[in-house]
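# Have a look at this prediction, sequence included:
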Amino acid sequence: MTAQPELARIAFADLARHGDRPAVYTPDGVLSYRELASLVDHVAARLGTGRRLVVLAARNDLDSLVGYLAALSAGHPLLLAPADKPDALASLMDAYDPDVLLRPGDGGGIPLLEERRRGTRHELHPELALLLSTSGSTGSPKLVRLSQANLTANAEAIAEYLHIGPEDRAATTLPLHYCYGLSVINSHLVRGAGLVLTDLSVVDPCFWDLFRERRATSFAAVPYTFDLLERVGFAGKDLPHLRYVTQAGGRLAPEKVRFWAETGQRRGWDLFVMYGATEATARMAYLPPDLAVDHPESIGVPVPGGTFRIEPVEDLADGELVYTGPNVMLGYAEQPADLALGREIHELRTGDLARQHPNGLYQVAGRRSRFVKIVGLRVDLGQVEKIFAEMGITAAAAGSDDGLVVAVEGDHDGGMLAKTLAGAIGLPRAAVVIHPVEALPRLATGKVDYPAVLLLAVGAASAAPAPAPAAAAARTAAPAGAAEGPAPAGPAAAGTDIRRIFMDALECSSVADGDTFVSLDGDSLSYVAVSVRLEQVLGQLPPDWHLIPVQELERRRKPKRRRIVSFLETSIVVRAAAIVCIVATHVELFMFQTAHLLFAVAGYNFARFQLAEARRPRLRRQLRGAARIVVPSVAFIALAYLLTDHYTVANIFLLNAMVGPQEVTTQWHFWFVELLVYILLAMAALMAVPWVDRWERRAPFAFALGLVAIALLARYDIVDPGLPKPPPVFWIFALGWALARARTHLHRLTVSAITLLTLPGFFNSTVREATVAAGILLLVWVPALPVPAVLRKVTGWLAAASLYIYLTHWLVYPVLLPINPVLAVAGSLVLGVGYWALCRWLPGAAAGAWARRGAALRRTPGSSAARNAS
């Protein structure tokens, strides 16, 4: 027995200090911090004060949460294991012989306690608090030893960069026994935030019902989660309280990072891409969400309190990433005697090859060792081969983020071996593929050719599926002379296809009419595999297909058709249509004046994208957003000033609206950009005021209506805004802000009523007022609009480039108009999109040139850079 540790260092275990704040939300009720603390104290008292080794068979329920916190608060070193994997639990029990076993009970918050001995037979180091399998994997006997200081430091760091506050509520989408899932719990408890405790999958509609009902503000995801989210239509879900989504547990492809980051920008939430390992108590780096679109390949910057260095690796361009910080583990444990050890390491060699870019961001380029991460679990490929060796089978294991591929020599039952291996290492069955081969593929040197092993899965996927046994038997029994041909394409054939898909993917011997994907124990990986194959048979699947009986799916079979219409978010379509109308109006091809509608869109997007973070990071983000408008505008207007005599120096510095002439001249061409910049800067300054920030967060819709009311004073000439010419436009911007904050039917009716009451008479043009009103009402009531599939990309380009088209068209259309007005409009749109593309390309090109210059300097003998690197 060892001395009691200093428990105060586990900050998130001090629950009572948060009083009656809501701590845990379940489908059945809400538990306050005071009530949670009472349950924890009760279980802690049963565990006793003498330190013992405790194993918790955990799942995402109140009993497990209370057991976890009770062990930590009482100072007992805790080993977490999955409750739903009895083989893994038994293996840990045999290896470490714990003194106490905690299991989930009836869900009332009191776990079942099995006391295996009164005291302890282990020597436990005073700092030891938690034992976790490496990165959630049970494929290796090695455990990570974490201290009280590790847990607190990482929880505080995560809470800091995610800006977690008492009003936040995280849904538990990941297992408690997995370090990523556990970090969500710790980081919220340390700030007195709430947990929406559930074991429901994101593919279950009940999860999203609970998410909305409990007003959850975040959830965590591993790469495969995003495939599931795409299939359930997450991008279109109305989740008014969602603030951010985090991603870790393996590399998410850069194109997917960019897609989901852009989706979050449109829908009003942030994507935090994160990097870490169990050895660092979960988290080492994060990518600030405002950088995700432009740098989707990056892991970002170190978490608060941590630092990186890159150690050169012989014969490799990239070095090994080494992390230092207060969250670095004490060391590993491979046997009970190791539990007495103290700190053995002070920095973590990640095994990842990395580089640092000139902008300070880090990028992982590959791995040094033979570990792969699959659905967030790190799998030791050497351990996999050892498992087969113990069975007397020669095997070679390879893998990627997509799954594990094992080649085995000899005539074996691949399905049975895959099922056995999946259970042994804790992976979903659908993530494991076994290939019996006559001999393992080898290189000329005699070493195993692991890339060839990995390609076995590719070959199998591209090969035609083998005929079903019943079909083969039918052909064998066919009378002589009978013609062979395709099976009839009627309902019976469809049914056979659908049932065979379920049987193959879920390893079922039979599928009954009433069976569903869920009732057949489908998991997150098999969900994607089954849905992809079902789409080939059924066409587009309903969102809840996994809950629909097989018999009903068979009745829904429809011939596949090429989609001719797709849907885009309304604000995107409105922006694209508005800029086309602006150019066409100036060319006088047709008259639909829509510039003011873009102010409503700007306010709508400002409220969705610029108000989610804490005050200081939000101010930086708002100023960066304004800079993205100012820099390309100033650059182009300066060029226009040099090429023409239409503009003045005041135009270059966006000051014409303040000092320009009263009469309308060419100097007023850029009035829209100037007023938009003024508004954005004024709003950034306003929201930097602490009490204003608090008011907006507490009552977002009421705050927006207050802005509309104040702005209407200028609309009705009660207050003079002091600008020489343009009519007041801030009230339209504020109206867009209000519609972004409209969460209920009554809110939307209110915004609609204000629109219809205040627009008439503003322009002295009924058509113009009706056009702007129609655009605003579309934003209020219609979340997405149909667009011909062939125009989907073009619409997106026009919307994204609307500012650039507005800037450039003043110089383009006068040149082309004498030739043809349609050509003038088209040319203006194309040149504007081109300028937008150029502005997007230039920062990356400049950063790449800077990086190449830095690399060249480092390679130059005798240079200062080379000396500093040595």
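Thanks, I have the structure now.
# switch to C-alpha atoms for all contacts and neighbour counts from now on
OK.
# So what touches the helix or strand hosting Leu455?
Leu455 is part of helix 450-462 when elements are defined by DSSP states H and E. With contact meaning Cα atoms under 8 Å, 6 or more residues apart in numbering, helix 450-462 is reached by 396-399, 405-407, 433, 435, 441.
# so of those residues, which ones are in strands?
Counting by DSSP state E, these place 396-399, 405-407, 433, 435 in strands.
# Determine which two of the contacts of helix 450-462 are furthest apart.
For these, the farthest-apart pair by Cα to Cα is Val433 and Pro441; their separation is 16.3 Å.
# Name the residue in these two with the higher neighbour count.
A direct count of neighbours by other Cα atoms under 10 Å for Val433 and Pro441 places Val433 higher, at 24 against 16.
# quick one: the more buried one and Val406 touch, right?
Yes: using Cα atoms under 8 Å as the test, Val433 is close enough to Val406 to be in contact (6.3 Å).
# mind listing the helices for the stretch 651-800 of the chain?
Ranges of helices in the stretch 651-800 of the chain, per DSSP state H, counting those that start in this stretch, are 656-659, 671-687, 690-698, 700-715, 730-740, 745-758, 766-781, 792-800.
# Distance to Val196 added to those helices, as JSON lines?
Converted to JSON lines, the helices of the stretch 651-800 of the chain look like this (distance: least, Cα to Cα, whole Å):
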{"stretch": "helix 656-659", "distance to Val196": "50"}
{"stretch": "helix 671-687", "distance to Val196": "30"}
{"stretch": "helix 690-698", "distance to Val196": "21"}
{"stretch": "helix 700-715", "distance to Val196": "23"}
{"stretch": "helix 730-740", "distance to Val196": "25"}
{"stretch": "helix 745-758", "distance to Val196": "26"}
{"stretch": "helix 766-781", "distance to Val196": "30"}
{"stretch": "helix 792-800", "distance to Val196": "36"}
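# Okay, one more to line up with it:
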Amino acid sequence: MFTALVEHLASRGNHAALLTDDRLISYRELADRVAASASELGSRRRLVMLEARNDVDAVVHYLGALAGGHVALPVSDGADHAAMVDLYDPDVVVRDGTVHHRHGPAHDLHPDLALLMSTSGTTGSPKLVRLSRTNLAANADAIATYLDVRPTDRAATTLPLSYCYGLSVLHSHLLRGAGLILTDHSVVEDRFWELLKRHRGTTFAGVPHTFDLLDRIGFHDMSLPHLRYVTQAGGRLAPDAVRRFASLGRSQGWRLFVMYGATEATARMAYLPPDLAHDNPTSIGVPVDGGRFELDPVDEMADGTGELVYHGPNVMMGYAQSPGDLALGRTVDALRTGDLARRTPDGLYEVVGRLSRFVKLYGLRIDLQRVEAALRTAGVDAVCTDGDGVLLVAATESLAGADVAQVAARASGLPRSAVRVLEVDEIPRLPSGKPDLRGVRALAEHTTTSDARALDLRTLVADVLHLDPATVDPRASFVDLGGNSLSYVAMSVRLERALGHLPADWPRMPLRDLEASRRDRRRWGTTLETSVALRAVAIVLVVGSHAGLYTLWGGAHVLLGIAGYNFGRFCLTPLPRAQRVRHLGSTLAWIAVPSIVWVAVALVITDDYTASNLLLANKFLGPDDSMTAGRLWFVEVVVWILVALALLCASPVADRVERRWPFACACAVLAAGLLIRFDGFGFGRDAWFTVLAFWFFAVGWAASKASAGWQRAAVTAMLAVGIVGYFGNSHRELLVFTGLALLIWLPAIRCPSALTVVAGVVAEASLLIYLVHYQVYPLFGEHRLLGVVASLLTGIALTMLLTVARKRIGPRLPGVGVTAPARR
């Protein structure tokens, strides 16, 4: 097919080739567009880097590169490929459907070379797999043969085309004249299934995580009359899942193909015939047509177990680690998989372990040695392995309070919820001194709590976040599930009561790890997060000072710092950029909407506000000479800061910078805020409550990203520089400095259980208390204490009513009630 690609496509005539939400492109039209793309790329061979999205333009340009004899380098959409561009210097870059010629042909490309692929998602490496046209054609034909792909088949693109598995679906189906349903929708979205049914889809592909999602969305109850087969690869699917889905397919009229492969084999090396899946769920099956396995003996391994070595026409030409390697011919004849395997009496192959330190999770190949090296750099003695679909990290007590799971997640490229940390006194080792990986897995199995035991935490989280408990993944964290600064107070108080303590960084811990951390609650008192305690104290100081019960100013500025602290914790998370922005938008909405509603009510029943207050823009639009002009300054500042940061977070460049240097980025923003505070940009003192107050928010942001002692000291020093002389009142400055210093240095405090509950209730209601107290306390005249108490109780009552309303309308609002993130 790849030697005469355009002719092959044209020979299929008007049969449907590509189907989208709103388009159908025939094979004849596809052939014309591929020919035009090949012509646009030029007649001389070029290295073409393409952003491989699941859309028509990406498919056309990819096929155009192959048809024109060029070398294609597909890369993931939206990621930072600057390092790849710098190293390999592609002649052409295709982005957003547009061809950018960077320069003329500048590479010596081997005549057989057709495709360069990243090694199944390996992170942090310039290594690419070199694949020939023979590799592509042989593997596409083998896959199409054992799947029995027919012209009437239509496959949904559930995987990115930058991943060898996703690309193999394209190759094998185009080879047989089948259709491709192009979509980026996840299997958890209704639109995916609507599209599959509308286009009479017959198949889709999945990695193990995809099948976890299918379990959660009720796939077993779906009516899919046209579904013929489902394929699985990208890592080991649990044996019980293989049995369940094989049985489900048998009962519903479709077949499950469990497959084994690697990018180095152009995709597939083996498949498990569907009729054998139920009784052989641990097997990888038999070699694909044209391929064969051999077992290379390994010392100290018995029962015929050895390293699995694959031979076949789909074995890669070799690796490339620099542009000079693109001129090389074949450098390997067989693929040493690094897997330990055995051959069963009935001729099936079964993988029983690994020789190397790579594992495959979430479709990514993870270098465990690289993760362990990153942990050592952070001062953590640890050993890593895989187990139960997650990365297991057995670690001794970390130095300097290092967040073991966060370090491991960043080094591996996995989401935080896919890392499970096992605290050990010392690393388990074999008599030889090598790490005992089986011992680590056994420890994980011994300490893992069942889903039934974790159900109470799932129900608790679902109640706080207004989710269906059945959709809450025990591997997900509070942040993964959409938790934010508005819901964490209620969650922290209820979690402490459930667990008997609050673990460090609990918002990012998987729920099942939280469940495993239960403690004996008989000791005195409970744990209360300092941010919650400060929030409760600060709002009481604000209300009491305004009512004239006492004079202790500065509470609102402490609240502003807490707002920044929560922004750093709950908005700048490891989630994808789009989900970050959605979470931030949701937080912004739940602050702005109640504020606007209350101002509208107050406009009707009082003379306290003006139309500019309704827009939360009094400090921008005036009037600035009314008695109540500054009443809502705190809400205005928070809302407009969040608006600005939402726009900033939406920028791919800003997103990449913050992820790479979170603490440095926060400190840079704080430094800019301090420059504004000292009028370095000439804003003038009229901006006191708006622009100049931003630096308090930035202090909280930096505090949330400070993990080491020197980092906390640096933030404290910057706080001290900014606070001195800010108010012209040393008592007020001392109060604000003390509150924010506690936020920086003291994550939690011990206090009586009753006080924890009261502080949590007051802190959760702090926004509405702030909004309503201006209208409530004046009703009590000189009875100032009654006015303060009434303001607090009114805000608490309204918060409870708002919580009930959120439970009813939350699932209907975008960004509210987000379930566990779907990663493909």
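Looks like it arrived, so ask away. Remember, predicted model here, so these are calculated numbers, not experimental data.
# Quick check: TM-score for this pair?
Remark: TM-score between the superposed chains equals 0.54 [TM-score structural alignment, normalised by the length of structure 2]; 491 aligned residues with a Cα RMSD of 4.1 Å.
# three-state assignment of the closest residue to Leu816 of structure 1 other than its chain neighbours?
Nearest non-adjacent residue to Leu816 of structure 1, counting by Cα to Cα, 6 or more residues apart in numbering: Ala824, 4.7 Å away. Three-state assignment for Ala824 of structure 1 (DSSP: H, G, I helix; E, B strand; the rest coil): helix.
# Just to be sure, Val48 of structure 2 is in a strand?
Yes: according to three-state DSSP, the state of Val48 of structure 2 is that of a strand.
# what about the aligned residue in structure 1 for it, how many residues close to it?
Using TM-score structural alignment as the criterion, Val48 of structure 2 maps onto Val54 of structure 1. By the other Cα under 10 Å criterion, the neighbourhood of Val54 of structure 1 contains 29 residues.
# List the contacts of Val54 of structure 1.
Here Val54 of structure 1 is in contact with 71, 76-79, 98-102 (criterion: Cα under 8 Å, 6+ apart).
# Following the chain past the helix holding Leu455 of structure 1, name the next helix or strand.
In N-to-C order, the element after helix 450-462 of structure 1 by DSSP H and E is helix 469-476.
# that older thread, of the contacts of helix 450-462 of structure 1, which is the nearest to Val751 of structure 1?
Val751 of structure 1 lies nearest to Gly399 out of the contacts of helix 450-462 of structure 1, by Cα to Cα, at 53.6 Å.
# what residue of structure 2 matches up with that closest one?
Aligned partner of Gly399 of structure 1 by TM-score structural alignment: Asp386.
# Leaving aside the residues adjacent along the chain, what's closest to Leu705 of structure 1?
Ala738 (6.1 Å).
# these two touch, right, that neighbour and Ala704?
Yes: if you go by Cα under 8 Å, Ala738 of structure 1 and Ala704 touch, sitting 4.8 Å apart.
# Could you export the contacts of Val54 of structure 1 as TSV, including distance to Leu713 of structure 1?
As requested, the contacts of Val54 of structure 1 are exported to TSV (distance: Cα to Cα, whole Å):
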residue	distance to Leu713 of structure 1
Ala71	61
His76	64
Pro77	64
Leu78	63
Leu79	64
Pro98	72
Asp99	73
Val100	70
Leu101	68
Leu102	65
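# Narrow the residues you listed to those that are buried.
In the contacts of Val54 of structure 1, burial by neighbour count holds for 71, 76-79, 98-102, counting by 16 or more other Cα atoms under 10 Å.
# any idea how far Ile805 of structure 1 is from Trp797 of structure 1?
11 Å (Cα to Cα, to the nearest Å).
# Then Val453 of structure 1?
Using Cα to Cα, Val453 of structure 1 is found at 42 Å from Trp797 of structure 1.
# same question, Ile710 of structure 1
35 Å.
# Which of the three states applies to Val230 of structure 2?
Strictly by three-state DSSP, Val230 of structure 2 counts as strand.
# what's near enough to touch the counterpart of it in structure 1?
In structure 1, Val230 of structure 2 lines up with Val245, judged by TM-score structural alignment. Taking Cα under 8 Å, 6+ apart as the criterion, Val245 of structure 1 is in contact with 218-221, 269-272.
# Take the residues you listed and write them to a markdown table, including distance to Val583 of structure 1 and secondary structure.
Listed next are the contacts of Val245 of structure 1 as a markdown table, based on distance: Cα to Cα, whole Å; DSSP: H, G, I helix; E, B strand; the rest coil:
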| residue | distance to Val583 of structure 1 | secondary structure |
| --- | --- | --- |
| Ser218 | 41 | strand |
| Phe219 | 43 | strand |
| Ala220 | 44 | strand |
| Ala221 | 43 | strand |
| Trp269 | 32 | coil |
| Asp270 | 33 | strand |
| Leu271 | 35 | strand |
| Phe272 | 38 | strand |
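# next SSE after the helix or strand hosting Leu588 of structure 2?
Assigned by DSSP H and E, Leu588 of structure 2 belongs to helix 577-605. Following helix 577-605 of structure 2 in sequence order, the next helix or strand is helix 611-614 (DSSP H and E).
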